[in-house]
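>>> can you look at this prediction? I've put the sequence above it.
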Amino acid sequence: MTSWRERTLGEVVGLQRGYDLTADDRAEGTVPVMGAAGHNGYHNEAKVSAPGIVVGRSGGSFGQVHFCETDFWPHNTAMFVTDFKGNDPYFVFYLLKLLNFDSLNSGSAQPSLNRNYLYPVKAMVPCPADQVNVVSIIRKIDQKIALNNKINAELEAMAKLIYDYWFVQFDFPDENDNPYKSSGGKMVWCDQLKREIPEGWQASSVLKVSDIVGGGTPKKQVDEYWNGDVLFFTPTDAPDQCYCHKTEDAITDLGLKKSSAKLLPPNTTILTARGSVGKAVLCGSEMAMNQSCYALVPKDSEAFVHCFFLAKNLVEHLRVKATGSVFNSIISSDIESTKLAIPKSELVQKYSKLANPMFQKIECLSRENIELAKLRDWLLPMLMNGQVTVGDRVLFSDKNEARALHEPAIGIDADL
């Protein structure tokens, strides 16, 4: 640690409040707008050259730190780095992520961040040349997580494209492998849907292909019902991607037994009915859920991807139906009464053979990302305070103990 010195944050970085930009002032463009919660849209003008860092300065995103690798517009809900003062931008990013911003709150009822509260904070900082080495392994982990997320997004988009082509546009392969509707496949008028659908299809609710399950919450005041091994999903647990593998709360087997909550099997689709209304999420493992959700358990377990996209289709129908009023909840009668075009089971089975491997890969990479994030979060504080250093494929601690980083099962590519 010979290059490490105690420095104030003001010696390491310069910060400034972002710029005002109302919705009316935004112009169509490709420049990211970076606010307290990260990327929140685009504009046609950049105020800051890449690379850049923003820190949420108020509200619910107070203290959130985000990195931007392209020129951007820093929004006034955040502060941004104006000067890295010769330091490695990625090192500064990880250093800021380790700060306890709760102790730096300059507001009262509303959390608020003032750079004058940040500048006196002291931290151990190596010389710029060593900073790159310190964060190299963390960057590799984050790059692998980002790559996995990109692969997952592309796989989901591919499965959705096929779904839309087959079940929305009705151009599924006919007996000659030609697109059904475009090739003149027979269409019949459906009074319930007020449109034509392929012959042999029917108008029905999602209950034709799935069972609906409601949620419930064990009594909060009974300690024996909580902090168990059963994942307990609520709308706030809905991830950005399709699979949910972790929840903020967990309940015990007794809590499950003493409430109306049910244990849902993997690949069940959960629909959020209140709060963040209309999100569709697949269970990555067995879990229960609260009463602000409904679950759709596919009657054919192999048809879970079709059920997932059908649930999303249902939500879009409900949004359209709610035009002119507030779409703030889903009730069971909405699910039961909304008619959709339900295909023949043979076609769903054919689709499942294509889509299921894609979603199995998504599920696998989602689990991998959880383990990668755990590894990153375990290593980060030790690397950033000099407790361990990065050698050539080996991490060394101050006690001269070595922990070799061979090609790990989680798959960090040394050349990523």
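Great, that's in hand.

>>> every contact and neighbour count from this point should use C-alpha atoms.
OK.

>>> these two touch, right, Leu296 and Ser210?
Yes. Counting by Cα atoms under 8 Å, Leu296 does reach Ser210; the two are 5.6 Å apart.

>>> and the two? which has more neighbours close in?
The neighbour count for Leu296 versus Ser210, taken as other Cα atoms under 10 Å, is higher for Leu296 (26 against 20).

>>> for that one, what are its contacts?
210-213, 268-271, 307 (Cα atoms under 8 Å, 6 or more residues apart in numbering).

>>> please repeat the previous calculation with a cut-off of 7 Å.
Neighbour list for Leu296: 210-213, 268-270 [criterion: Cα atoms under 7 Å, 6 or more residues apart in numbering].

>>> and stretch 323-343, which residues are buried?
For stretch 323-343, the neighbour count (16 or more other Cα atoms under 10 Å) marks 329-330, 335, 338-343 as buried.

>>> that one: end-to-end distance?
Using Cα to Cα, to the nearest Å, one end of stretch 323-343 lies 27 Å from the other.

>>> how far does that stretch sit from its chain's centre?
25 Å (Cα atoms, centre = their mean, to the nearest Å).

>>> SS state for the residue nearest to Ala341 when sequence neighbours are not counted?
Residue nearest to Ala341 in three dimensions, not counting chain neighbours: Ala203, with 5.0 Å by Cα to Cα, 6 or more residues apart in numbering. What DSSP: H, G, I helix; E, B strand; the rest coil gives for Ala203 is strand.

>>> Ala203: neighbouring residues, count only.
17.

>>> also the one 3 residues further on?
Applying the criterion other Cα under 10 Å, we find 24 residues in the vicinity of Val206.

>>> same thing with Val388?
Val388, neighbours per other Cα under 10 Å, totals 24.

>>> from Tyr94, how far out is it?
From Val388 over to Tyr94 the distance is 15 Å, taken as Cα to Cα.

>>> how about the residue nearest the centre of the chain, what does it touch?
In the chain, the centroid-proximal residue (Cα atoms, centre = their mean) is Asp240; its distance is 2.6 Å. Contacts for Asp240 (Cα under 7 Å, 6+ apart) come out as none.

>>> could you find the closest non-adjacent residue to Arg17?
That would be Met79: by Cα to Cα, 6+ apart, it lies 4.3 Å from Arg17.

>>> so in the protein, which helix runs the longest?
Across the chain, the longest stretch assigned as helix under DSSP state H is helix 345-384.

>>> which elements pack onto it?
helix 128-163, helix 304-321 (3 or more Cα pairs under 7 Å, 6 or more residues apart in numbering; DSSP states H and E).

>>> pasting the second one now:
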Amino acid sequence: MKINQKVKLGDICTIRTGKLDSNAAIEGGKYPFFTCAQETFSIDKFVFDTEAVLLGGNNANGIFPLKYYQGKFNAYQRTYVIESKDGNKALNKFIYFSLRPFLDYFKSASIGAATQYLTKPVLDNLKINLPDIDTQRSIIDIVYAYDDLIDTNRRRIQLLEEAARLLFREWFVYFRFPGHEKVKIVDRDGRKMPSDWDYLPFTKIKIFKKAPLGVPVFTDIRQYYQTSEIDSTTITGDGKEVDYENRPSRADIAPRINTVYFAKMKDTDKVLYFNKGNSFLLEKILLSTGMVGFTTDEKYLGFLFGLLKSYEFVQYKNNFATGATQVSLNNASLKKIKVLFPKLNLVELYSEIVNPLLEKCSLLRNQNQKLVQARDLLLPRLMSGEIKV
């Protein structure tokens, strides 16, 4: 086939959905569970054992996640599972790359008010370019080279942040910090802790200051990211361009340097940190009031990240979250969270080790942003045949 020959997606692919509710996810499950969220969850049972493209079919903001996977998995009842009917004519990975440039179109073609739905007829009738198999493979190789670099950087970020988390646990949960042999462990109010540490409300720790809400007047255009567009410690959504006057009411956080923000909603583990490595973002983005931030001195930033990212803090947050429709922390419940706070020299020593790791993570994310921009500029030109391969 020629590069400019268009075919309907429904003619070359089977398009079906999963059968499960979105709350069927199981933490630590054996198989991936694809829903309409940007993050991929897990589950203990699989239904599909195939190579497929996964496309979320509903989203409050019309941001439909698009993923590729090969193996055993399960899917939510509004997640489309798209497979080539004939692998000799259309490669699944090529279908995945072909759909990427249409994500903005899907947003405009969806229906619904509170929640936007991507209907199957939209997908069935979507026309894509389908070249011959050799050309498909060449395009896949070019685009995959970008994706491979991006994935490598993501894995490096995960390893560096996991190293920080594990060190925090070793020092401040298991009490195996430098010099621990000389420190007496006492039982204080039923809690074992080093005798010279404090147990106090998180909001009472003097080296951390709650970052205020409010956005200084700006005259340019900024990118607003909702909490749903954050996965773990990374912004994964495309955001929305806003100006000062017409921004959503929840777009009321301008990030600050040496500040860590976390999602207030229960059962979420979303944390963003701002340091020298990503300080250029401070005047380019806005965050949702679904986040809350705390600012500190640079020499304590690593510890603040480790604390807010710790399993213990997330559990405290879940325990004190309140609300009927949306269960999350408010100012009153935030004040109820109590944490162990070590001697300041340990806080500084831990941060001295972890801060360079977080700086490296910020630089790797910056690299990924540039790689994504370059890939996304190249992809539609490859798919249209404007660039020959």
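Great, that's in hand. Worth saying up front: this structure is predicted, and the values here are computed from it rather than measured.

>>> and the TM-score between them?
Here the superposed chains carry a TM-score of 0.78, computed using TM-score structural alignment, normalised by the length of the second structure; 369 aligned residues with a Cα RMSD of 4.0 Å.

>>> still on that earlier bit, what does the residue nearest to Ala341 of the first structure correspond to in the second structure?
Under the alignment (TM-score structural alignment), Ala203 of the first structure pairs with Tyr199 of the second structure.

>>> so Ala114 of the second structure touches Gly62, yeah?
No. Between Ala114 of the second structure and Gly62 there is no contact under Cα atoms under 7 Å: 10.2 Å.

>>> who has more neighbours, those two?
Remark: of Ala114 of the second structure and Gly62, Gly62 carries more neighbours, 23 against 9, as counted by other Cα under 10 Å.

>>> host element of the more buried one?
Element membership for Gly62 of the second structure, per DSSP states H and E: none, as it lies in no helix or strand.

>>> can you check the one 5 residues further on too?
According to DSSP H and E, Lys67 of the second structure maps onto strand 66-75.

>>> quick one: Val54 of the first structure and Ala46 of the first structure, what's the gap?
Taking Cα to Cα, one finds Val54 of the first structure at 14 Å from Ala46 of the first structure.

>>> against which helices or strands is the top strand by length along the first structure packed?
Within the first structure, and with DSSP state E defining each element, the longest strand by residue count is strand 226-233. Applying 3+ Cα pairs under 7 Å, 6+ apart, one finds that strand 226-233 of the first structure makes contact with strand 249-251, strand 287-289.

>>> excluding residues flanking it in the chain, which one is nearest the aligned residue in the second structure for Ile145 of the first structure?
Matched by TM-score structural alignment, Ile145 of the first structure corresponds to Ile150 in the second structure. Excluding the flanking residues, the one nearest Ile150 of the second structure by Cα to Cα, 6+ apart is Asn368, at 5.5 Å.

>>> count of neighbours near that neighbour?
The local packing of Asn368 of the second structure (other Cα under 10 Å) involves 20 other residues.

>>> which residue lines up with it in the first structure?
Checking TM-score structural alignment: Asn368 of the second structure goes with Asn369.

>>> tell me who's in contact with Thr234 of the second structure.
Leu272.

>>> after the strand holding Lys67 of the second structure, which helix or strand is next?
Taking DSSP H and E, what comes next after strand 66-75 of the second structure is strand 79-84.

>>> mean deviation, the next helix-or-strand element following that following strand versus the first structure?
Next along the chain after strand 79-84 of the second structure, taking DSSP H and E as the criterion, comes helix 92-99. Here the mean offset of helix 92-99 of the second structure against the first structure after fitting is 1.3 Å, by mean Cα distance after the TM-score superposition for the first structure.

>>> the first structure: matching residues for helix 92-99 of the second structure?
Going by TM-score structural alignment: helix 92-99 of the second structure matches residues 89-96.

>>> buried sites along the matching stretch?
89-96.

>>> hang on, the earlier thing: right, and the helices and strands packed on strand 226-233 of the first structure - which one's nearest Glu196 of the first structure?
Evaluated over these, closeness to Glu196 of the first structure peaks at strand 287-289, with 37.5 Å, by Cα to Cα.

>>> what's the closest one packed up against?
Looks like strand 287-289 of the first structure contacts strand 226-233 (3+ Cα pairs under 7 Å, 6+ apart).

>>> out of the contacts of Leu296 of the first structure, which are buried?
210, 212-213, 268-270.

>>> among the residues you listed, which are in helices?
Per DSSP H, the subset of those in helices is empty.

>>> would you turn those into JSON lines with distance to Phe233 of the first structure?
Shown next, in JSON lines, are those (distance: Cα to Cα, whole Å):
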{"residue": "Ser210", "distance to Phe233 of the first structure": "20"}
{"residue": "Ile212", "distance to Phe233 of the first structure": "16"}
{"residue": "Val213", "distance to Phe233 of the first structure": "14"}
{"residue": "Thr268", "distance to Phe233 of the first structure": "12"}
{"residue": "Thr269", "distance to Phe233 of the first structure": "12"}
{"residue": "Ile270", "distance to Phe233 of the first structure": "9"}
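
>>> out of those, which are inside strands?
Per DSSP E, the subset of these in strands is 210, 212-213, 269-270.

>>> which one of these is nearest Ala311 of the first structure?
When those are compared for distance to Ala311 of the first structure (Cα to Cα), Thr269 wins out at 7.6 Å.

>>> quick one: the closest one from Val277 of the first structure, how far?
For Thr269 of the first structure, the distance to Val277 of the first structure (Cα to Cα) stands at 14 Å.

>>> what's the answer for Asn227 of the first structure, then?
Asn227 of the first structure is 26 Å from Val277 of the first structure, by Cα to Cα.
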